[in-house]
Every structure is written in C-alpha cells, then in structure tokens.
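**Q** quick check, what structure comes out for this input:
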Amino acid sequence: MKLFEPYDLAGLQLANRVVMAPMTRARAATEVPDEQTALYYRQRASAGLIITEGLPVSEEGRGYLYVPGIYNDSQGDGWSHVTRGVHEEGGRIFAQLWHVGRVSHTSLQPNQRAPVGPTGEAASNVTAFALTAAGQPGPVPVSTPRALGTEEITRITSDFVAAARRAIDAGFDGVEIHGANGYLFEQFINGALNDRTDRYGGSVANRLRFLLDTLDAVGTEIGMSRVGVRISPFGRLYDMRPYPSEAETWVEIAAAFQARKVAYIHLSDQLTIGAEKMPQDFPRNFRHTYHGTLIAAGGFNRDTAEEALNRGDLDLIAVGRGFIANPDLVDRWRHSLPLTVADRATFYGTLGAKGYTDYPTWAEQEKQ
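**A** Just a heads-up that it's a prediction; the model follows:
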C-alpha cells in the first residue's frame, strides 16, 4: 500500500506516509514538557512524521492551561528530551508554533491583560481552557480582545522566529506555523472579522501579509525546507465567518506558498472537531496552484487514506484521534489489526498517565 511507502519530505526521509496530527492534550502541569510528554511522543514514533500539539510562542499566545510552550529555556530543555526519544525510535518530529490571538482569557495573559487580535471584537460562543470562577480548570468564555497596533505585529513575528530557533536547537526536524482553526493568523486572514484599515487589512494581499511575513522570517532563520504551514480553508471554527473574497484568498495563498517552496502545507478539515467540512474537491483544486507536499487531516481511516493517496490529492495523511489509543497505529493499519477505542473523558486536561501514556501496543495487549 502507498500509505506505508517511504517519503522524501524536502530532504527529510520519512518511513511512511502516516502523520500524527497535532492534538492539544493539556497534560503539562507546569507548561514545561515532562517525562510523560517525552514518553507519549516516543510511543508514537512509528508515524512517518509527528507534528506536536500547538506550542505557544509566548505567554500572550496562550489560550489553554497545561499546554507546554516553546518560549523559554526550560521549555526548550524539556522538548530536547522529547525529540531525543522520538529520534532514538527512528521517528521524525516537527513543532507546531501557535498563537491563539483572541481565543484566550485574561487569566491566561501576562498581568491579566486583554488577549490580542486583529480587532476588538470578541469571538461569539467560544471558550478558552482556564480557571473557572470556582478556581477549577475548565471552559470559560473568551475575553474581549484588544486590537493589535500596526507596529506591534512585527513583535509577534519575532516571537515566532525565536520559537522556531529554540525548536531547532531542541532537536526538532522542523516547525509548522499554525495558521488554521480560528487562531491568530486566520483571524487576520478572515475578511469578515478583519476590519483593519492599515496594511494588514482590506485586500487579500493585506490580510495574508502577517502570515506570509512571519513565514518568510521563520524561513530565513531556520531554512524554508524546515517550515510547514497549517491552514483551514473555508474554516468556521471559533466564530470564523464566510466573506466575499474567500475563494480568491485561498487561491492567492496557494500561489504564495508555491513561490516560497515550503516543506509542506497541512490542510485542516474541521468536520471531526465540530465545524463544517472542507469542500471535498479543495485539495485537488489547491494542487492546480500549489505543487509541493500536501497533507490533510480530517477523519481518515486506512482505506480512505489510501484512496486519497492513490488519487494524487494528497502526499501524506494526518491522523489525530487514532493515535490517542493506538500508539502503534501504523502497524495496526499495516497488518489490519483491531483498533482500541479511546476514552473521550481523558482526551483533554486530565493530568497523569491515564488516557495518555497507558494505552498498550497490540503486542502488549496480546501479552496481557
């Protein structure tokens, strides 16, 4: 099967075409990756490529408790243990760099300031993961953001550059810029939300400027062949709304990525995370303009993954939930073995090993 063939990702050799998709698990009590974090990723290193959970590039970029960041030396040291373990098992791993923008709460921000975004409009019916009024971790309505000043935006680009450098120094094979799922970059891209009148608002080119300037800066720092980007075309998560130039926006961004020769583009189909499905023919249409490595995530099983590869729509297939309860997912797919069903109650925010590192491989199950 094509799914299990090796793949050359911009000079990085992958053992197969199965990618472990980024999944926020909120398991790091001190927001520094620990021994459980290292074990979790090591257990799943048979994936052709692992993309980590989103790693905030700054305190300001946080929207969720217990998420390990990549903005200080302690975090960098912690991630070096993670990358070492994955590499010892023969795996490859990219760090997903993240800024949530307005999807945050004042309690998570430095000095309890307002979160930032392209506009001062709060996201409707959206929650962050913070301390509730009772002092317990849980969902809380996001706070009203503060619109970033024009001169501030380069500061955030610098945060991404510093995080990318720290990630490479920690042993990551590359980084993925999180431009999807209603977070900061998509907030700027979305023409219904972005009401700016400066050079970051209005035209398609202006709305793409922040992401592309950041991509250029990160590529200059670590090499563009080490940089992927995640986007969610026609995404509606976290109060993203349709706008007249939406189709034009994604055509233009495809051309921009093609010109830059990025490591890959990663499409996030939001059907499995509670939003509308990406148009079925989008990957094929995207290929008309962008000819590099294309990954997509969105509820694939072994058969639908193989079909997408054989059609030529995609080069790599990202899988999230399947890896939660099946650290050896690639081998289970390869040998048509049954899959363990994950405990949804432990998907997110439960500290400790339960539902995180205690799922056995098929061989371990058989012994038990």
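**Q** contacts and neighbour counts: CA atoms only from here.
**A** Will do.
**Q** those helices in this protein, which residues are they?
**A** Remark: helices assigned in the chain by DSSP state H are 35-43, 73-88, 153-169, 184-189, 204-222, 246-260, 282-286, 302-311, 321-325, 329-334, 362-367.
**Q** pick the most deeply packed of these.
**A** helix 184-189 (a mean of 27; mean count of other CA atoms under 10 Å).
**Q** show me what that helix is packed against.
**A** Here helix 184-189 touches strand 116-117, helix 204-222, going by 3 or more CA pairs under 8 Å, 6 or more residues apart in numbering; DSSP states H and E.
**Q** one more, please, to line up against the first structure:
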Amino acid sequence: MTDIWTPIEVGHLALKNRLVMAPMTRSRAAPDGTPGPLAAAYYAQRAGLGLLVSEGTQPSDAGQGYIFTPGIYTDRHVAGWRAVTSAVHEAGSRLFIQLMHVGRVSHPDNTPGHALGVAPSAVAPNDQMFTLEGMKPIPEPRALTTDEIARTVEDFRHAARRAIEAGADGVEIHGANGYLVQQFFAPNANLRTDRYGGGIENRARFAVEVARAIAEEIGGERTGIRLSPGATLGSLDEGPEAPDLYRHLVGELDKLGLAYIHVMHLGNEALLADIRRLWSRALIVNRPGRAVQGVGSDIAAGRADLESYGQLVLSTPDFPARLKSGAAMNPADKATFYGGGAEGYTDYPVLSGEAA
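**A** You can find the predicted model right below:
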C-alpha cells in the first residue's frame, strides 16, 4: 500500500518519502535579497522531508513586495542560494526554489527604487502592507503593458536559470495566494480587454506563458507550479468561472511536461478530483491547518501523490522522525514567523538521539 514513506519519482528526482515542506515567507534575507547567514541551516534542519520548497523568492526587482525576502536574479543571490542547496543536498533532501512575483501586493517603501507595484490592471487590493515604518495601505498598482508582460515572463525564465546555477533541483512557480499569476485569473483584479483579459483562456494565458518559458529554459521535469483555487488572499475574487479556469489551466500545463502541480486545497473536492484526473504527473496537496492525525490521508485515498506541510515543519524540524515515533510536535511561535534571527528560525528543538 502506498503511504507517505513510499519513495516516489517526481520529475527527474527520486524522493525518499512523500512529505513536502511547503513554501513559507520568513523575511530574513539581506536588504539586497541575498539569503541570510542562517538560511542554509534552516533548510538543512528540515531535510528529513523528501522535498523542500523554498520561501517565495522574487525573480526581479519588480517582483518584490515584502521587506527582507530573497531574490534569485543576481550573482550575490546565486552565491547565497548555493550555500543553501549544498547544505540541503548534504543532509539528504532536494530543494525547489519558489519564484514569487507579488504583483500588486507591494508597497514602494519595500521595493528597490521605491517602485510602485505592477499588476494586470490598476486596481488596489484594499489591504495593508508591513513596512519598516509600520502598516501602510497598499497603493494602486500600475497596469502592465503587453511589452512589460513579455519582459516579466523573461524575468521568470532568467530567475529559473539562475536557480539551477545556484544548485536548486528545480523551481516552483507561485501561482497562488493572491500574487501576480493568480491576479490574472481574477476578474476583480484583471480588467484587461486584450489577450490577457476577459475569458478564461485569456486570464490563464500569463500562467501558461511563464510555465512554458521556464520549461523551455530548465526542463519541464525541473518545473512545478503552486495553485490555490478559490483563495481570496489579496482581496481576489475569481468568480463563478474559477473551476472552469483551473480545469483549462491544468489541461494546458499538462502539455508542458511539468514535474508537479502543488495545490493549496480549500475544500472544493470536486475540483480537486478533476485536477487529479486532468493531470498526468505528480500532484502535491496542501490542506491548511491539517491536523497531525490526518497526515497521509490524501495519499492513502489516492487524491494526491505527495502532501505538503507548513507550520508543522516550521516548528518541528524533525517532522518525519516525530511522525514515525508518535512524538508530539513543537508549538509554533507566530511572533517570530517574520524577520529576526535564530529565534523561531533555527532554534526549534529536535528529539534526542535516543528518542528519535
């Protein structure tokens, strides 16, 4: 019987188990976007999982929205990430770097050159953003021109190449959580009347173009994508056509030979079943808030090939060992999720050798 401990091939990788570390923003990079000095230890501590997906990492200056998030487009970024990938590989796991362009979820106080955020259309998200001066309303973004959309696709391509140069095993496109790729899906954020707006094929086009460019550059077997059907983060409303948009999108992505789709699942079981049916390669399912007692249930039921976990892995570096032993997980300290140093980052306790 297939369970979380059954090895699996995903893309070009043989993974030792079916547990995945979900991407989680930690805001501990240097101001220039270079991963911080503790990043290698943080990821290596969690190498008991078969696959680690990094925190959201901007593919360009324009992709940054939060303070102290990492990038993967300069030589310094590559050098910083190389230390991380080397540590993860030495510890026995694999790492995909998640490419995150935040789009309109941005504030000029946080961006290089104090640039305004960019988006499918000039529609503000009616939300606030943390800055070094505290919380501030997110301003109305600037709408991307068609030429800028093409350049943004190339930014993703370039960042994917740099990630491989840094030793990453692949990249995950962040198409979820209210950021740029998902903004194109949502009619209340995408008011365009050109080939990137209107019907579901047009609204899915940008995601497909990004995925195609990256697959061309580094290989589909090194490319994954994260989706969150129905998510309303960043004030998005995907509308009643959303399930049909995702069915179309998954069908188009399937033609590209990507390694996996990573679904943040919010409860539409019928759509998840359709994604499973339409997708011919690995499917990772993340159910936010899933209890430890439910670990492995989607794999056992055939709804997923792998399962990803966020806060449980953040707080419990030896998550797989504790699953096997039945030991309790560490509580997560939400006050240290973002920014800071080792506290709440690399200092969570692990089981003693005897207990493990």
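**Q** distance to residue 17 of the first structure for the helices of the first structure - can I get that in a markdown table?
**A** Converted to a markdown table, the helices of the first structure look like this (distance: least, CA to CA, whole Å):
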| stretch | distance to residue 17 of the first structure |
| --- | --- |
| helix 35-43 | 17 |
| helix 73-88 | 17 |
| helix 153-169 | 23 |
| helix 184-189 | 27 |
| helix 204-222 | 24 |
| helix 246-260 | 21 |
| helix 282-286 | 17 |
| helix 302-311 | 9 |
| helix 321-325 | 14 |
| helix 329-334 | 9 |
| helix 362-367 | 21 |
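**Q** looking at these, which is nearest to residue 58 of the first structure?
**A** Among those, the nearest to residue 58 of the first structure by CA to CA is helix 153-169 (6.6 Å).
**Q** packing partners for that closest one?
**A** Packed next to helix 153-169 of the first structure, using 3+ CA pairs under 8 Å, 6+ apart, are helix 73-88, strand 93-98, strand 174-178, helix 204-222.
**Q** one more pass at 10 Å, please.
**A** strand 49-56, helix 73-88, strand 93-98, strand 174-178, helix 204-222 (3 or more CA pairs under 10 Å, 6 or more residues apart in numbering; DSSP states H and E).
**Q** CSV please, covering these and showing distance to residue 3 of the first structure.
**A** Below are those laid out as CSV (distance: least, CA to CA, whole Å):
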stretch, distance to residue 3 of the first structure
strand 49-56, 13
helix 73-88, 20
strand 93-98, 18
strand 174-178, 22
helix 204-222, 29
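**Q** which ones are touching residue 214 of the first structure?
**A** 153-154, 156-161, 177, 185, 220 (CA atoms under 10 Å, 6 or more residues apart in numbering).
**Q** which member of those is positioned nearest residue 208 of the first structure?
**A** residue 185 (8.3 Å).
**Q** for that closest one, list the residues it contacts.
**A** 98-101, 117-118, 177-179, 207-212, 214, 231.
**Q** aligned partner of it in the second structure?
**A** The alignment partner of residue 185 of the first structure in the second structure, by TM-score structural alignment, is residue 181.
**Q** quick check: the gap between that match and residue 281 of the second structure.
**A** Separation of residue 181 of the second structure from residue 281 of the second structure (CA to CA, to the nearest Å) stands at 21 Å.
**Q** hang on, residue 338 of the first structure packs against residue 332?
**A** Yes: applying CA atoms under 10 Å, one finds residue 338 of the first structure in contact with residue 332, separated by 6.9 Å.
**Q** and of the helices and strands packed on helix 184-189 of the first structure, who's closest to residue 245 of the first structure?
**A** Closest among those, using CA to CA: helix 204-222, at 7.5 Å.
**Q** which part of the second structure matches that closest one?
**A** The aligned range for helix 204-222 of the first structure is 200-218, by TM-score structural alignment.
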